[in-house]
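1. After the sequence you'll find the predicted model.
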Amino acid sequence: MDAVLFDFSGTLFRIESAESWLRAALDETGTALPDAELRETAAALEAAGALPGGAPPESVPEELAGVWARRDESARLHRAAFTGLSRRVPLPAPGLYDALYERHMSPDAWSPYPDARRVLRALRERGVGVGVVSNIGWDLRPVFRAHGVDGYVDAYALSYEHGVQKPDPRLFSAACRALGADPGRTLMVGDSREADGGAVALGCRVRFVEHLPVAHRPDALLPVLDLV
């Protein structure tokens, strides 16, 4: 293999819990909420699918369906989709909706999977190009920098920067071009068969991992080293 492409959320990193996310936004805005109500509200936000990188929405309201389908094509659409979902849940202060969105972009909101650093470092040592291909509406590079793994990534192909989202092969193609890699000698690693499986159309091999909490998935990325 000349290169390995990785998805971001659910593959290399995992977002914090909905409760932690809400608590951080409450602290940021100086808003108080009793613990029982906080837990109830966090559960409602999670059911609404309002946490990017978290559980998908149980249902998408008709007025958001169009935005939701294209949410990763631009920063504007991404914010509109997720703040639209969060506004389905009553919150004690109007500023919390934007605070929640801002919080999920903070490096503190993300944790790398336990084996991510080891795998990325090993690929760098073997001279294998590494790219990150993500459906996202904001710049995730600061997350990689804050967690000390940006030095192992050679290229980023982010949907909102290209105006196209996975499974469209054009996003994987952009990553391969940036790496100077032959798609036929490139491996795509992700957690979504629908989105990340789109790399097959380009000729890439694909390996899937499960989108589990960090503590429940200690070594799912390690087999990548055997494949390359």
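-> That came in fine, so what should we check first?
2. When you work out contacts or count neighbours from here on, use the C-alpha atoms and nothing else.
-> Will do.
3. Check the spacing between Arg103 and Arg70 real quick.
-> Distance from Arg103 to Arg70, counting by Cα to Cα, to the nearest Å: 22 Å.
4. In addition, the following structure is provided for comparison:
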Amino acid sequence: MIKGVMFDFSGTLFRIESAAQWLRAVTAKAALDVPEGELEACVSRLEEFGAQPGGVPPRTVPPHLRALWLERDLTAERHRAAFTALAREAELPAADLAEALYERSQVSGAWLPYPDTEETLRALRRRGIPVAVVSNIGWDMRPVFRDHGIDSLVDAYFLSFERGVKKPDPRIFQMACDKLAVAPGDALMVGDEPDADTGAATLGCRVHLVDPLPVDQRPGALAEVLQLL
């Protein structure tokens, strides 16, 4: 019987804006007049290097950045350094845009909840089932939950950069289970990254994976969680 649920953040409960929207928002704020073709080419390069936090994973990580990339979620400093470095590899229209892009990735307006995020969390709250967010991340996304009006539906947050441990290490899942006061065998982990989120199964937690599609392409995957209870 499921007595507590852990959710991933990016690609599970929320999804960041597209890379094109991300870059356009930053160039517009900087009042840069960038030709359309150049913008589109830069978007492709940003996606190639996976330079958008919460966006598509990199297809290419330059050798000199691989070690930093692997450790990006352990501290806020490494996270910023990794993603700004990858952005610079994408030959941005202006050199200082790497920092601006990183800052944009932490703005609540850049993130949208999936259509069934709130209703799923509210249904769990009505059933008395506690909820934790367990995320590999390098910044505090609690304001995103607050600004979208659903922070009150989350009982605890376990963020890798705060805990110094990241998924799939079972320790971070155990921390969440302890906080929720549920045994791992009575917990469910819902996420979108098989390599990371299935680490909860090591403890005996059930795991349910969703597809990290754009928000408008995934209307009801989280509602399926309620059928597992």
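-> Cool, the structure landed. Nothing here was measured: the structure is a model prediction, and the numbers come from that model.
5. what's near enough to touch Gly204 of structure 2?
-> Listed by Cα atoms under 8 Å, 6 or more residues apart in numbering, the contact partners of Gly204 of structure 2 are 184-185.
6. go with 10 Å
-> 183-188 (Cα atoms under 10 Å, 6 or more residues apart in numbering).
7. ok, and those residues in structure 1?
-> Contacts conserved in structure 1 for those, using both residues aligned by TM-score structural alignment, their matches' Cα atoms under 10 Å: 183-188.
8. Which residues belonging to stretch 46-63 of structure 1 are considered buried?
-> Buried residues in stretch 46-63 of structure 1, counting neighbours by 16 or more other Cα atoms under 10 Å, are found at 46-55, 60.
9. if we take the residues you listed, which one ends up nearest to Gly151 of structure 1?
-> Gly53 (23.2 Å; Cα to Cα).
10. In three-state terms, label that closest one for me.
-> Here Gly53 of structure 1 is recorded as coil under DSSP: H, G, I helix; E, B strand; the rest coil.
11. Now for the residue nearest to Ala123 of structure 2 when sequence neighbours are not counted: which residues touch it?
-> Closest residue in space to Ala123 of structure 2, ignoring its immediate chain neighbours: Leu226 at 7.9 Å, by Cα to Cα, 6 or more residues apart in numbering. Leu226 of structure 2 makes contact with 120-121, 123-124 under the criterion Cα under 10 Å, 6+ apart.
12. Whichever residue in structure 2 pairs up with Val206 of structure 1 - how many residues pack around it?
-> Using TM-score structural alignment, the equivalent of Val206 of structure 1 in structure 2 is Val207. Residues near Val207 of structure 2, counting by other Cα atoms under 10 Å, number 18.
13. Check Arg124 of structure 1 too.
-> Arg124 of structure 1: 15 neighbours (other Cα under 10 Å).
14. ok, the residue nearest to it when sequence neighbours are not counted - how many residues close by?
-> In this structure, Arg124 of structure 1 finds its nearest non-sequential neighbour in Tyr152, 6.0 Å apart by Cα to Cα, 6+ apart. By other Cα under 10 Å, 19 other residues sit near Tyr152 of structure 1.
15. All the helices of structure 2, residue numbers only.
-> 19-29, 36-48, 66-70, 76-89, 97-104, 117-126, 142-147, 160-163, 170-180, 194-197 (DSSP state H).
16. could those be laid out in JSON lines, adding distance to Gly11 of structure 2?
-> Formatted as JSON lines, these follow (distance: least, Cα to Cα, whole Å):
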{"stretch": "helix 19-29", "distance to Gly11 of structure 2": "14"}
{"stretch": "helix 36-48", "distance to Gly11 of structure 2": "16"}
{"stretch": "helix 66-70", "distance to Gly11 of structure 2": "19"}
{"stretch": "helix 76-89", "distance to Gly11 of structure 2": "18"}
{"stretch": "helix 97-104", "distance to Gly11 of structure 2": "17"}
{"stretch": "helix 117-126", "distance to Gly11 of structure 2": "11"}
{"stretch": "helix 142-147", "distance to Gly11 of structure 2": "14"}
{"stretch": "helix 160-163", "distance to Gly11 of structure 2": "16"}
{"stretch": "helix 170-180", "distance to Gly11 of structure 2": "18"}
{"stretch": "helix 194-197", "distance to Gly11 of structure 2": "12"}
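17. Can you check which of those gets nearest to Leu222 of structure 2?
-> For those, distance to Leu222 of structure 2 was read as Cα to Cα. The smallest value, 6.5 Å, belongs to helix 117-126.
18. ok, residues contacting that closest one?
-> Residues contacting helix 117-126 of structure 2 (Cα under 10 Å, 6+ apart): 3-5, 12-14, 116, 127-131, 148-155, 219-226, 229.
19. Could you give the separation between the terminal residues of stretch 169-187 of structure 2?
-> Span of stretch 169-187 of structure 2 from end to end, Cα to Cα: 16 Å.
20. Just the closest of the contacts of Gly204 of structure 2 to Val34 of structure 2, please.
-> Among those, Leu188 lies closest to Val34 of structure 2 (Cα to Cα), at 46.4 Å.
21. who touches Ala157 of structure 1 in this structure?
-> Ala157 of structure 1 makes contacts with 5, 7, 131-136, 165, 170-176, 178, as judged by Cα under 10 Å, 6+ apart.
22. Of those residues, just the buried ones, PyMOL syntax please.
-> A single PyMOL command selects the buried members of the contacts of Ala157 of structure 1 (16+ other Cα under 10 Å):
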select buried, resi 5+7+131+132+133+134+135+136+165+170+171+172+173+174+175+176
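23. Trp111 of structure 2 contacts Glu17, correct?
-> Yes: applying Cα atoms under 10 Å as the test, Trp111 of structure 2 and Glu17 come out as touching, 6.0 Å apart.
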